[in-house]
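Q: Dropping the sequence and predicted coords here.
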Amino acid sequence: MITTDGVVSTGIGSWPGTDLTDALKITFAECPDLPHLPELPDRGPHAGLVGRGTALLTGLGVDLQPAGWRLTDVSSRDHRRAIGTLRSDLDQLEEIAQGYEGPLKVAVAGPWTLAGSLEHPRGDRVLPDTGARRDVVQSLEQGIVDLAAEVARRLPDTSLVIQLDEPSLPAVLGGDIATASGLGRHRAVDIPEVSDAYTRLVERLGDTPVVVHCCAPGAPIGLLTTAGVRGLALDLSLLGTADWDALGAALEQGHWLFAGALPTNNPSAPPPTADQVASAVLAPIRRLELPPEFSTHTVVTPACGLAGFSRTAAISALRTVRTAAGIVAEGLYD
């Protein structure tokens, strides 16, 4: 279960700069109810979404090519660097989080974004090769299970929440992942196969809840909730009436909404106020006319990661969503 005291706030994952210790201290200070392990892609490809995801692959080798990450027989120096960076990040997390008791969120690349990003040893994507994508999905599944056990060992007083970052999920389901040449699109992966990957992971993680973050249009809300994930992290600006109807049903069933209400697509734009962020959350929830006990299953977040922001602007964004969460909590009972 995800346990927090009412409506709270957190970050999505990515953070500007290369200083993880500084980023962790900021995260624990500005997101005290649900801190998270930041992702710092400025450190290089090995520390970005896909590179960090390869660090969790069990029994598979990967190499970094000019076109991206590719499966290989033996792990390359770049893959070993990704693995070493993740281990170092966990060391620093353990040090900073000493004495903390409560939920802690760790984000990793989701199975379908990773399968849609990796290349096959013979070229092109892993995605159209049924066997190869099964190997990637199962390898990542084991890696995430091992990661959860590692965090539990290092920080036994925390309650881990796993966030799967799936920006490519709608494209995988819609047959919109480009081929290596860019001239075609790979066939859509069948819904049962996509759903089963989440269900297996959820079952293996047991009491560790899974949240799926998708900041692309067309997030499959019904598929994800049916598959057993406990929360959905979505960019609210991309949701239509049908999406909110599906979210309303999910909230009634006890699922959590990680409401991405602070825009992140234009870091140079004037930042919204806390009242504006809170309104973006409250207005559609009020239209659903849900009882407050369901609506409090809400976490206010930026729409996506903050790596494109300056350090100062990123801190301001976390403070804004934290203030907005308080406004939302009060507004639910008006």
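A: Structure's in. What do you need?
Q: switch to C-alpha atoms for all contacts and neighbour counts from now on
A: Noted.
Q: The chain: helices as residue ranges?
A: Assigned by DSSP state H, the chain shows helices spanning 20-30, 49-54, 77-96, 111-117, 130-154, 169-174, 191-205, 221-227, 241-252, 274-288, 292-295, 311-331.
Q: Second structure follows, compare the two:
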Amino acid sequence: MNWLKPNRATGLGSLPHQDELMALKIIAKTMPHWPHWPQLPGKMPEQGFVVQYVQPLIKLGVLTVTPPKDPVFARLDSGWADTVVEFYEQYMAFMNGDAGAEQMFALDGAAFAGLEVFTAHFSQYFPHAEGVKGHISGPLTVGLQIKDERGRACFYEETLRDILVKCLAVQAVLEARRLKTLGLPVLIFIDDPSLFLIGASTHITLTKEAASAALAEIIELLHQEGAKVGVHACAGIDWSILFELPVDVISFDAYHYFTGMALQAKGLAGYLEQGGKLAWGLIPTSGEAWQETPESILTRFDEQSAELAKRGLNPAVLRQSIIWTPSCGTGALPVDLAAHIYSLVAGVVARLDSR
């Protein structure tokens, strides 16, 4: 059975609003079947991309924070070795079902206010929902932002990377469990835009193997929870990285980076044949959106679909495999622009339904 009906839509997560209920209203109006819970980084710094899902490491003292700077691994602290041991003990206890450890990793406080409001008001705002979508920051992107005491990205150090990935994995599991209480299928996106740096001359020591292994660890645990998993990258990447992972949805910026995906049409065809889905981010998350209408977006999509057909993809299979999204999050945009972008998504879906 196909878990995703055609012509559905969802969002990447972040919105620029200062009020969670106002954000829910926009999501309910435009994405009623697969709503996402809103991140409001402009309202709460704790909901920022880098810090939101590493709160347990901050609580334990593994990371130190001096706002507005990103967290830093506290390896210079005298009790660092004991702190690391405590983290792994808490992690193993969580994996063994210990309730106290689960509380240590709990998604609570200001960092998850949007999730709390979403679940509390879900039945009121989303009576027609067929599934729910969550999101977590990706290990490579966060791992390149959080540094060690020397200012080196923690992703390059095996022990620090392992701590980070395990923390993100537990947070993803707890998010999936929270969303599962709503009684619907759950889809979690791992947002990892820095995947585009793999193979770049500026990051020659960054390997595909390390990035893939980090994603795979999170994907495996989410699948064990029964969740579907997507990976989002809003830049041009070597898509074979994701084609080779057991990922259910590949989310990409189809507005700016379609050509790169088309050049890997053979791999894409194989991915779709195995049941993979695409989050088609064809609505730009920039001022360019003001120049677009649902009709202009669909004209562009028809051209893209024709191009892929020339490269051997069945257009009917493609259209059955898409969930529509903005090209990226909207948290840094003006509220009126974010609302327009969401309305474009809804307009595209409505016009496709009428075809």
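A: Thanks, I have the structure now. Keep in mind it's a predicted model, so treat the numbers as computed, not measured.
Q: ok, back up a step: which of the helices of structure 1 sits closest to V8 of structure 1?
A: Nearest of those to V8 of structure 1, taken as Cα to Cα: helix 311-331 at 5.4 Å.
Q: Tell me the buried residues in the closest one?
A: 311, 313-315, 317-329 (16 or more other Cα atoms under 10 Å).
Q: What of stretch 239-256 of structure 2?
A: So for stretch 239-256 of structure 2, counting by 16+ other Cα under 10 Å, buried means 239, 242-243, 246-256.
Q: what's in contact with it?
A: Stretch 239-256 of structure 2 is contacted from outside by 208, 212, 216, 219, 228-235, 261, 264, 267-268, 271, 275-284, 326-328, using Cα atoms under 8 Å, 6 or more residues apart in numbering.
Q: how about 6 Å then?
A: 228-234, 271, 276-282, 327 (Cα atoms under 6 Å, 6 or more residues apart in numbering).
Q: same deal with stretch 164-181 of structure 1?
A: With Cα under 6 Å, 6+ apart, stretch 164-181 of structure 1 has contacts from 107-110, 112-113, 124, 184-189, 212-216, 218-219.
Q: The buried residues of stretch 239-256 of structure 2 into a markdown table, with extra columns for distance to P68 of structure 2?
A: As requested, the buried residues of stretch 239-256 of structure 2 are exported to a markdown table (distance: Cα to Cα, whole Å):
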| residue | distance to P68 of structure 2 |
| --- | --- |
| W239 | 34 |
| L242 | 33 |
| F243 | 37 |
| P246 | 36 |
| V247 | 34 |
| D248 | 35 |
| V249 | 34 |
| I250 | 32 |
| S251 | 30 |
| F252 | 29 |
| D253 | 29 |
| A254 | 33 |
| Y255 | 32 |
| H256 | 31 |
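Q: In strands, which of these fall?
A: Judged by DSSP state E, the subset of the buried residues of stretch 239-256 of structure 2 located in strands is 249-253.
Q: List just the nearest of those to Q55 of structure 2.
A: Distances from Q55 of structure 2 to those, taken by Cα to Cα, are shortest for S251, at 25.8 Å.
Q: which residue lines up with the closest one in structure 1?
A: By TM-score structural alignment, S251 of structure 2 lines up with A233 in structure 1.
Q: sorry, back to before: can you tell me which of the contacts of stretch 164-181 of structure 1 end up in strands?
A: Members of these lying in strands (criterion: DSSP E): 107-109, 212-214.
Q: Done for today, thanks.
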